[in-house]
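Chemist: sequence-free structure coming up:
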């Protein structure tokens, strides 16, 4: 009787935990100072679901290798800053190939205005408080993060060309006595305003002031980007209406519902109690995927939904392998409890091998793919990990608790 009570307690505990997580996902939670929004409000929708615009720019340069990578990285920083200033949500800015940058702007109303704002040439100026220009981006030869010898504090080092060095020397000579600032302006926004302590005659200056390595790197990148002589050509643009995105989402959800219903019916009719356990594990799988997406701040796209549906199939496939093994063990005369232990043990290597090979494919897609392909790969890898956990841990715990409860003795209820 003790074993029976323990088995029932474990089974009910798992059901209660999954039910509580499901309620939180659907309705949210607001209790004792803890506030969790419903999952649907926390998952960001991508361009193909929400509608918007995407544009691909190509660098017009003959540079290669590290120098080209440096140019692309600096330009991405400028694009990101401009997009943030537009107040747009869930932008995607990624490198595509060697010379291209892909920008996705979900929810954009005025596509042309947004593209013009993002793609215009960066304007960097060093100006005085009265608005007069000292030097511009074309006079900046380099900008990088260095560290003080005495304190190891990160600072930003600047180097100007000959014309810029002379103009900067004249300006700093006038400003040093009053320790007035020079404003560094990018696209009409002040990104830094260092005060001048001394005349800088040699065209080499430093900017200090409680920087972290990250903030100093960002400032150095922005200054360098404003001085880039590289033009970017708009080579591809497409607008997706919100209606198209909404219809695509509805069609995907409808297809997923039909597939899940058919799947649940098959598992219940063919495997019975193990099929019921698989359905519970499937709910746990969906919850793990959803909460992981929210925590990561990931963006859901149509390729991501496709990967999700694929990983659902893999999660069920893992359960099917286990259940078939359990049926074989029961037919060989073993008890239900022994068959469950043996079935999971023998099926584990097959499940792990199949999932690892698919995970490797996901890693390859992520590293060599771009845009939507990366989204598909991320969703696939998350789905594989979640499916492994639910099949090997949750399904096993539920089946063992049922066998330990000793309430089902008929082997036919296990599909045997």
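Modeler: Looks like it came in fine. Computed from a predicted structure; not experimentally measured.

Chemist: contacts and neighbour counts: CA atoms only from here.
Modeler: Fine.

Chemist: wouldn't residue 127 be in contact with residue 181 here?
Modeler: No - applying CA atoms under 8 Å as the test, residue 127 and residue 181 come out as separate, 9.1 Å apart.

Chemist: measure residue 24 to residue 35 for me?
Modeler: 10 Å (CA to CA, to the nearest Å).

Chemist: which residues in this structure form helices?
Modeler: Applying DSSP state H to the chain gives helices spanning 2-27, 39-42, 47-50, 65-85, 111-119, 162-175, 213-226, 242-271, 273-296, 302-331, 336-368, 372-389, 395-405.

Chemist: Just say which of those is most tucked in.
Modeler: Mean neighbour count (mean count of other CA atoms under 10 Å) peaks for helix 47-50 among the helices of the chain, with a mean of 25.

Chemist: Okay, one more to line up with it:
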């Protein structure tokens, strides 16, 4: 008999109600968006009256998830950056000098004096006083080599060591360069993503292109320059030993040292050892705070290895100054009063509250491993996005109305039931998109338009099967029941093949292609649900109330 159990009815209408409730915030997009931004700002510490008013504009007990608008709909910034991977070679070899020095120092009777020499960016030169013992020195330095940590470099070491006259020349091996390049790109991608996420932008596109380029697209940001400011700030924190202080900006710091200006005191410069004790890469956390005098500051905490190095250095150098360096400027150079254990401390300086908050954000995100050159930059205005939205709305409305009219004219009352299910289907799509935080782009709108056309396919199959069953002189109840049963396999087969295509597009594609795949895939799921369950339940409820002797489809 034509019937649907009570628990199934409750479950179907509950799913429909939840889906439509999740989609509802998109009807009040600007209002809900202001609410979400205000809540995020309050959670981040900006508990102002304006933010509280904006947060109260939308009830907290209602869902507040929105469908994010992509770059082509919302406007925003587009950048194509080239990562200068060669910069990492110099930094890597520079940090290698203390290890070479400490390895050769116990063998000074054999190798003689040990002096760092001016070197090219891609090599490290160390001069020894007894070149006749070069082979022993080379063997000692080669002992510092480590296996390359990559699949392609299996069996290779990270450095090559050779002798040239009185100089030991250390360079990175080819396998290590390739591994370093790959790590640099991966690290740059991750740091850019973390920096952009920290400032609250929505659904950015950050992808590697080719060997050393990164594509960055961020919807809703004011300009390409604003995006460059977020990405380009290095926030490179180091803790370096202080050699001396000077007021001469042209003083020669000596090999292995560098001359850096003070951030707070104009005209003051510090001569520092180039090799840092600890770097910002070993930071676990950084949070804005206030010092004992109530001035804005930043608390920091190292990971275990950083905490150990920091603690060992402070224990061995009590009474000596050390510099806290941020982006090649000395924030402060306090004297170590005691052993600092635990790996935590505070950075003070002439900060505003906003500057300390921004500094904490950048330190948490980490330092870019290499400089970036911006090859292409575009600012996409919201006017273009509005045109796209209006064009998409018109296309969707035309397709929607055309389908409604076609179904109504072709199938009468049953077509009306299909139209109700189609409206519910669109609401469920937006409910799912809001729940998963998907980004809607122009191709995504195309996916929804296509879904509108495909949504009635299942109903058409069912209604045609019902027509055929009615021709065999079966009763209306039996005809409807058999129509759904015998059309089910065709519905499932047709939609599974399309869904597989959507999955392949999502996995293999990127950017707009994935946006199309998401809306298409979700549309298939909601279409099958509304056709098999919602439309059928509407027909069953109508049939139970009217009990018609005959039906026309």
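Modeler: Noted; the coordinates are in hand. Computed from a predicted model, the values in this text were never measured in an experiment.

Chemist: Look up the closest residue to the alignment partner in structure 1 of residue 545 of structure 2, ignoring the ones flanking it.
Modeler: Aligned by TM-score structural alignment, residue 545 of structure 2 pairs with residue 405 of structure 1. Nearest residue to residue 405 of structure 1 in three dimensions, chain neighbours excluded: residue 4, at 3.8 Å (CA to CA, 6 or more residues apart in numbering).

Chemist: Check residue 319 of structure 2 too.
Modeler: residue 336 (5.3 Å).

Chemist: re the thing from before, what's near enough to touch the match of residue 545 of structure 2?
Modeler: Residue 405 of structure 1 makes contact with 3, 4, 5, 6, 7, 8, according to CA atoms under 8 Å, 6 or more residues apart in numbering.

Chemist: if we go to structure 2, which of those are intact?
Modeler: For the contacts of residue 405 of structure 1, no contact is reproduced in structure 2 when applying both residues aligned by TM-score structural alignment, their matches' CA atoms under 8 Å.

Chemist: need these in CSV with distance to residue 222 of structure 1, can you?
Modeler: Rendered in CSV, the data for those read as follows (distance: CA to CA, whole Å):
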residue, distance to residue 222 of structure 1
3, 67
4, 67
5, 65
6, 62
7, 62
8, 62
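
Chemist: Widest-spaced pair of those residues?
Modeler: By the measure CA to CA, 3 and 8 form the most distant pair in the contacts of residue 405 of structure 1, at 8.7 Å.

Chemist: anything in contact with each of those two?
Modeler: Counting by CA under 8 Å, 6+ apart, the shared contacts of residue 3 of structure 1 and residue 8 are 404, 405.

Chemist: distance of the nearest residue to residue 549 of structure 2 once chain neighbours are set aside from residue 452 of structure 2?
Modeler: With CA to CA, 6+ apart as the criterion, residue 549 of structure 2 has its nearest non-adjacent residue at 7.0 Å, and that residue is residue 476. From residue 476 of structure 2 over to residue 452 of structure 2 the distance is 29 Å, taken as CA to CA.

Chemist: Residue 117 of structure 2 now?
Modeler: 71 Å.

Chemist: Now check residue 201 of structure 2 against structure 1: what is it aligned to?
Modeler: In structure 1, the residue matched to residue 201 of structure 2 (TM-score structural alignment) is residue 89.

Chemist: List the residues that contact that match.
Modeler: Counting by CA under 8 Å, 6+ apart, residue 89 of structure 1 makes contact with 105, 106, 107.
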